[in-house]
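Colleague: give me a model of this one.
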Amino acid sequence: MSGSQELAVREKQEAAPKEEKTVPGRFYVPPTDISETNEALIVVMEVPGVDRNNVTVALENDLLRVEGQIEFAKYRDLEPVYTEYNIGHYARRFALSGKIDRERITAQLEDGVLTLTLPKQQEAVSRKIAIR
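Modeller: Predicted structure coming up:
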C-alpha cells in the first residue's frame, strides 16, 4: 500500500432486511476489515456488547452468515448522557469463492472483536516455482 492512499471510515449503518426477523431490535452491519495472507483470508468484525453465546456463524452453500445478538437487559437501566453508537444486533453475509476451505473456517470472539479465519484450499495457496 502506498503512502498516498487514505482509508475511508464508514459510518455505522442499519442492515437492510433480506427477510423478516422474529428477534426484536434493529440489526446493524458491523464494521469489518478483510485482509489476505498467503494461507487465508482474515475477517475482523466489531461486535461490541455481543456475548460469544449469542454469535452465530453459519455456512449455507457458498454464503457465510454472521449474526450477533445483544442482550438488551443489561442496558435497560442506563440513562445515556452522550452516545455515538446505537445498541442493536449485528448481521452480515459473505459470498465465498471456491478457493476457501470450508471445513477449516474458524471464529474467535475477544473483547467485542470477532475474527474469522477463512483458510484457502491447498491449490489456491501461491508458491514459488524453482527455476532449473
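
Colleague: alpha carbons only for contacts and neighbour counts from here, please
Modeller: OK.

Colleague: for the nearest residue to residue 123 once chain neighbours are set aside, give me its contacts.
Modeller: Sequence neighbours aside, residue 99 is the residue nearest to residue 123 in space, at 7.9 Å (criterion: C-alpha to C-alpha, 6 or more residues apart in numbering). The contact partners of residue 99, by C-alpha atoms under 8 Å, 6 or more residues apart in numbering, come to 120, 121, 123, 124.

Colleague: another one to check against the first:
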Amino acid sequence: MSDVMKKEDKSLPTFRPATDILEREDGFYIYMDLPGVHKDALVIDLQENDLTVSGKTSYPAPENERYSEMQFGNGEYRRSVSLSDIVDRERIRANLNDGVLELYLPRVEKTQPKRIEITSG
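Modeller: As a prediction, this is how the structure comes out:
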C-alpha cells in the first residue's frame, strides 16, 4: 500500500461497529452494523487467528452546497475478532444485507474414531 493511501485512511474517523456474536450448535454467527458500507468497500481479512472486518462509507458532498451540520459522512468501520481452533476457517461465509454484515463461522467437524482393519500376511 502506498504512503498516500495510508495518509488518506488516517484522516477518516474510525468507528467500531456494533456487533452481536451468537454461538449455536453448528458454529458462530457474527452480526455487525455497517450502515452506508457497500460490498465493494468492505474487506474481510483472516490472518492466523484474527478475523478483521473493515469498511468505508462515502458520502460525496453535493456540488455548490454546504452542510450546516453533518452527523454522519465519510468514515471507516474496523473490528477484529480472535478465532479459536474450533472454527473451520475454510468454510467461513459472509453476507451483507441492508447495512448488516452476517458472518458464519462453522465449527470444525468432529473427527470420528476410525477402526484400523487388520490384514493377515
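
Colleague: picking that back up, map the residue nearest to residue 123 of structure 1 across to structure 2 for me.
Modeller: Matched by TM-score structural alignment, residue 99 of structure 1 corresponds to residue 86 in structure 2.

Colleague: likewise for residue 70 of structure 1?
Modeller: By TM-score structural alignment, residue 70 of structure 1 lines up with residue 57 in structure 2.

Colleague: need the contact list for that match.
Modeller: 35, 36, 37, 38, 41, 73, 74, 75, 76.

Colleague: just the buried residues out of those residues, in PyMOL syntax.
Modeller: Only the buried members of these enter the following PyMOL selection, criterion being 16 or more other C-alpha atoms under 10 Å:
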select buried, resi 36+37+38+75+76
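
Colleague: filter the contacts of residue 57 of structure 2 down to the ones in helices?
Modeller: Members of those lying in helices (criterion: DSSP state H): none.

Colleague: got the contacts of residue 57 of structure 2 as CSV, with distance to residue 100 of structure 2 columns?
Modeller: Formatted as CSV, these follow (distance: C-alpha to C-alpha, whole Å):
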residue, distance to residue 100 of structure 2
35, 7
36, 10
37, 9
38, 10
41, 14
73, 18
74, 18
75, 16
76, 15
